[in-house]
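1. predicted coordinates and the sequence they were generated for:
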Amino acid sequence: MTRQPKLELHHHLEGAAPPAFIRGLAKEKHLDISGIFDAAGNYQYKDFADFLRVYEAATQTLKTPEDYHRLTLAVLEESAKSGVIYCETFLSPDFCGGRDVGAWQDYVAAIRDAAQMAEAQMGITLRGIVTAIRHFGPDKARQTAICAAETAGDFIVGFGLAGDERAGQPADFAWGFDCAHEAGLHLTAHAGEWGGPESVRAVLRDLRVERIGHGVRAIEDLALVDELAESGTVLEVCPGSNIALGLYPNLRAHPIAQLYARGVKLTVSTDDPPFFHTTMTREYENLHEAFDWDEGVFDGFAQTALDAAFCDVDTKAELRKKLETSHA
């Protein structure tokens, strides 16, 4: 499973920070964030709201573009170990320069430079999706969208919405999505995780997204599932995340197999891997064990991810060659 080439579309850069990396930065900066770790040094939280608190506390160690340069290299090194050849990561100007366009541009430059180094050294390609943080509100999301529009191009390729799904309504963020779309960015949004099927319908209707982050609670409305299958809307499914946060008790209870059986286009991702004690290899292994899925199923997920990726056609062509070479 490790050597099988993988493409990951749902991944938060700060959420993928190894705990040891964050502890090291905190020590360098004389910050006391010891309360977010357990005795073994892993991130600890009680529920989804507490997860958001711990996540945001961890980001307090990331103060400069250089910090993000180091973070990007550390994260991509871990991803490459699982055979990931392409990753789209969520980036937020809220954490990178306080939504100031000039500061944000400096952060993007640092992250992009690290990504280019990782591609040359590790063979992994990174692209960025700018995300507004839902529970920070629509006004800040507008500023985030302007940052996204100003850096849209061959590295910043998408715009999305993350954070607490229970805060506000998707329509509240329509201005930001329209702004990003006009700048040529592809669109995705978290939905159907803590909100039910209606949240999936809302982001499709009000934000006109191409992909949906999570989306698994669509299974509660089979008519919606059929609509997703017919339209070819891709779900960025993160099984380990859903289980770790208590959305489902175990993988056998997770709807990924039902969605797959009904013809919905799926990809598999880790979301915030160290928070959920997972890797892309572990996700594949757990799915194989739970549903007896063979290599062909996972090849299909990789192909779906390639087709749904927000990168340009030349990058897709190079990735396609890598997938084909792995089967030669």
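-> Received, thanks.
2. hey, let's count contacts and neighbours off CA atoms from now on
-> OK.
3. what's stretch 321-328 in contact with?
-> Q4, P5 (C-alpha atoms under 8 Å, 6 or more residues apart in numbering).
4. what comes up buried for it?
-> L323 (16 or more other C-alpha atoms under 10 Å).
5. then stretch 108-116?
-> V108, A109, A110, I111, R112, A114, A115, Q116.
6. could you do stretch 294-310 as well?
-> Judged by neighbour count using 16+ other C-alpha under 10 Å, the buried positions of stretch 294-310 are F298, D299, F301, A302, Q303, T304, A305, L306, A308, A309, F310.
7. among these, which are in helices?
-> Of the positions in the buried residues of stretch 294-310, F298, D299, F301, A302, Q303, T304, A305, L306, A308 sit in helices, assigned by DSSP state H.
8. can you get me a residue count around E227?
-> Counted by other C-alpha atoms under 10 Å, the residues lying close to E227 total 12.
9. skip ahead from the host helix or strand of it and say which helix or strand is next.
-> Assigned by DSSP states H and E, E227 belongs to helix 222-231. Under the assignment DSSP H and E, the closest C-terminal helix or strand after helix 222-231 is strand 234-237.
10. off-centre distance for that next one?
-> 10 Å (C-alpha atoms, centre = their mean, to the nearest Å).
11. same question for stretch 214-230.
-> That offset, for stretch 214-230, works out to 20 Å (C-alpha atoms, centre = their mean).
12. buried residues in it?
-> H214, G215, V216, R217, A218, I219, L224, V225, D226, L228, A229.
13. residues contacting the helix holding E227, please?
-> Taking C-alpha under 8 Å, 6+ apart as the rule, helix 222-231 contacts P197, R201, A218, I219, V234, L259, R262, G263, V264, K265.
14. now flag whichever of those is closest to K63.
-> V234 (34.2 Å; C-alpha to C-alpha).
15. pull the residues that contact stretch 48-57.
-> So stretch 48-57 is in contact with E14, G15, I33, I36, Y43, Q44, Y45, G163, D164, L245, going by C-alpha under 8 Å, 6+ apart.
16. quick one, helices of the stretch 51-200 of the chain?
-> 65-81, 101-122, 138-151, 174-182, 197-202 (DSSP state H, counting those that start in this stretch).
17. which one (most neighbours) among the contacts of helix 222-231?
-> In terms of neighbours by other C-alpha under 10 Å, the contacts of helix 222-231 top out with A218 at 26 neighbours.
18. ok, the closest residue to G15 other than its chain neighbours to D312 distance?
-> In space, and not counting its chain neighbours, G15 is closest to D272: 4.4 Å by C-alpha to C-alpha, 6 or more residues apart in numbering. Look at D272 and D312: by C-alpha to C-alpha, to the nearest Å, they are 25 Å apart.
19. take the one below as the second:
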Amino acid sequence: MTDYVTVPKAELHCHIEGAASPTLVMRLAEHYQIDVSSIIDRKGKYRWSDFSTFLQAYDLASSVFKTPGDYSLLSETYFRMLAAEGAIYGEVFISPDHAQAAGLSYRSYVEGLAAGMERAKLDTGIEGRMIAIGVRHFGANAVERVAREVIANPHPLVTGFGLAGDERDGHPSNFSKAFRMADEAGLGLTAHAGEFGGPESISAALDFLGVTRLGHGVRAVEDKSLVRRLIDEKIVLEVCPGSNVALGVYPVLRFHPVNILRNEGVRITLNSDDPPFFATTLGQEYKTVSTTFGLTFEDQLAITRTAIDAAFCDEATKNRLLVRLDSATSDAE
């Protein structure tokens, strides 16, 4: 039987505010005298019922993070938890719009998050990077504003640019300018597509945004020619099975197309998205997918290798991570 903690893991798709545990949110809510009882039940679990109430719960939980120190605590807590589950690398989506809502400058927000990530790295060795995201339903101007802010305030740990928010709102062509700016600045590019939108949403993201990765992307399975395109163009999917099931995209894990896509030859990774909201963790994703679809230790290592290959970090860091992965492979033999 596989010891799931010993499988080195890597995560490419997790929203940092969505990684806040109810315990941490309640602690800060008490400090700032914010009432979060509507979104956290008596058992200390997040409470929401559909995508709209999930977003409301997410925004209220995010509102308790107000200072660089709060964000530092959040990132350190999350990266330590990742490392405890055997992760050697993690990328988190950061939202300048949430920072702005908290009254923080983009620079202060990033510096706070980076400080926590560095503390976690010092103790556990886990590498981390950040991907700044624009919010689709805020419109093209808002997404371009985020791109300009990221480019004007470079930070060594902010290495990617992405698009999140309501996939059904705004055609990808609206955001092509923002992605062109980010690409010219040397940032890695990813976009949420193929979660609540169908194959046409994925095709449009590929056509207009120049991404090398897709957040979710699993509904490509509905179009054979699109699956072939993903394979031919070596597009990496940031698959979040637990999130998809929790939000009702698929009824149960065994009906999720992650393994169909993997067997077809699509490059897939496993990720937790907003872990405490969906009662999951990165380790849980590796474990449940492997148990449900019969993945071996080697299969899981291959998924991690795909994530490292697709990571938005420099080659020297990738090489160090691959050495760690290879040593785990030889230890298992």
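-> Structure received. From a predicted model like this one, the values you see are computed outputs, not experimental measurements.
20. can you give me the TM-score here?
-> Remark: TM-score between the superposed chains equals 0.97 [TM-score structural alignment, normalised by the length of structure 1]; 327 aligned residues with a C-alpha RMSD of 1.4 Å.
21. before we move on, the earlier item: residues touching the aligned residue in structure 2 for the residue nearest to G15 of structure 1, list them.
-> Structural alignment (TM-score structural alignment) places D272 of structure 1 against D274 in structure 2. By C-alpha under 8 Å, 6+ apart, the contact list for D274 of structure 2 reads C14, H15, I16, E17, G18, A19, S243.
22. what about the fifth one, how many neighbours?
-> Right, G18 of structure 2. If we define neighbours as other C-alpha under 10 Å, then G18 of structure 2 has 23 of them.
23. map it onto structure 1.
-> Checking TM-score structural alignment: G18 of structure 2 goes with G15.
24. next up, the contacts around its match.
-> G15 of structure 1 is in contact with Y55, D271, D272, P273, P274, F275, counting by C-alpha under 8 Å, 6+ apart.
25. could you redo the last one with a cut-off of 10 Å?
-> 54-56, 58-59, 75, 89-90, 270-276 (C-alpha atoms under 10 Å, 6 or more residues apart in numbering).
26. so which of the helices of the stretch 51-200 of structure 1 is the most packed in?
-> Most buried of the helices of the stretch 51-200 of structure 1, by mean neighbour count (mean count of other C-alpha atoms under 10 Å): helix 138-151, with a mean of 22.
27. okay, that helix sits on what stretch of structure 2?
-> By TM-score structural alignment, helix 138-151 of structure 1 lines up with residues 140-153 in structure 2.
28. and that stretch, how far out from the chain middle?
-> On C-alpha atoms, centre = their mean, the centre of stretch 140-153 of structure 2 falls 20 Å from the chain's centre.
29. now which residue in structure 1 aligns to V227 of structure 2?
-> Per TM-score structural alignment, V227 of structure 2 is aligned with V225.
30. quick check: that match vs L207 of structure 1, distance?
-> Distance, V225 of structure 1 to L207 of structure 1, by C-alpha to C-alpha: 19 Å.
31. one more: V157 of structure 1?
-> The value you get for V157 of structure 1 to L207 of structure 1, if C-alpha to C-alpha is used, is 17 Å.
32. surely R112 of structure 1 and F155 touch.
-> Yes. Applying C-alpha atoms under 10 Å, one finds R112 of structure 1 in contact with F155, separated by 7.2 Å.
33. need the contacts of helix 222-231 of structure 1 in CSV (columns: distance to K321 of structure 1).
-> Shown next, in CSV, are the contacts of helix 222-231 of structure 1 (distance: C-alpha to C-alpha, whole Å):
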residue, distance to K321 of structure 1
P197, 37
R201, 36
A218, 34
I219, 34
V234, 22
L259, 29
R262, 29
G263, 26
V264, 25
K265, 22
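34. from those, which land in strands?
-> Counting by DSSP state E, the part of those found in strands is V234, K265.
35. out of the contacts of helix 222-231 of structure 1, flag the one nearest to W104 of structure 1.
-> Using C-alpha to C-alpha, those come closest to W104 of structure 1 at V234, 29.0 Å.
36. please say which position in structure 2 that closest one maps to.
-> By TM-score structural alignment, V234 of structure 1 lines up with V236.
37. try L161 of structure 1
-> By TM-score structural alignment, L161 of structure 1 lines up with L163.
38. now E198 of structure 1
-> Counting by TM-score structural alignment, the partner of E198 of structure 1 is E200.
39. state the distance from that match to L325 of structure 2.
-> 36 Å.
40. got it, and A84 of structure 2?
-> 16 Å.
41. what's the answer for P241 of structure 2, then?
-> Distance from P241 of structure 2 to L325 of structure 2, by C-alpha to C-alpha: 23 Å.
42. residue range for stretch 282-300 of structure 1 in structure 2?
-> On structure 2, the counterpart of stretch 282-300 of structure 1 by TM-score structural alignment is residues 284-302.
43. look up how far A229 of structure 1 lies from H186 of structure 1.
-> With C-alpha to C-alpha as the criterion, H186 of structure 1 and A229 of structure 1 are 20 Å apart.
44. so who does the alignment partner in structure 1 of D123 of structure 2 touch?
-> Under the alignment (TM-score structural alignment), D123 of structure 2 pairs with Q121 of structure 1. For Q121 of structure 1, the contact set (C-alpha under 10 Å, 6+ apart) comprises E77, A115.
45. also the one 10 residues further on?
-> Shown here is T131 of structure 1, whose contacts under the criterion C-alpha under 10 Å, 6+ apart are 12, 89-94, 141, 144-145, 148, 158-163, 187-190.
46. same question for P199 of structure 2.
-> 193, 205, 217-227.
47. between the residues you listed, which sits nearest A332 of structure 2?
-> Nearest to A332 of structure 2 among those, with distances taken as C-alpha to C-alpha, is V218, at 30.9 Å.
48. which residue in structure 1 aligns with the closest one?
-> Using TM-score structural alignment, V218 of structure 2 pairs with V216 in structure 1.
49. can you tell me the closest non-neighbouring residue to that match?
-> According to C-alpha to C-alpha, 6+ apart, the nearest residue to V216 of structure 1 is G192 (5.6 Å).
50. go on, P170 of structure 1?
-> Closest to P170 of structure 1 by C-alpha to C-alpha, 6+ apart is V203, at 5.8 Å.
51. am I right that the one you found is in a helix?
-> Yes. Under DSSP: H, G, I helix; E, B strand; the rest coil, V203 of structure 1 sits within a helix.
52. thank you kindly, that will do.
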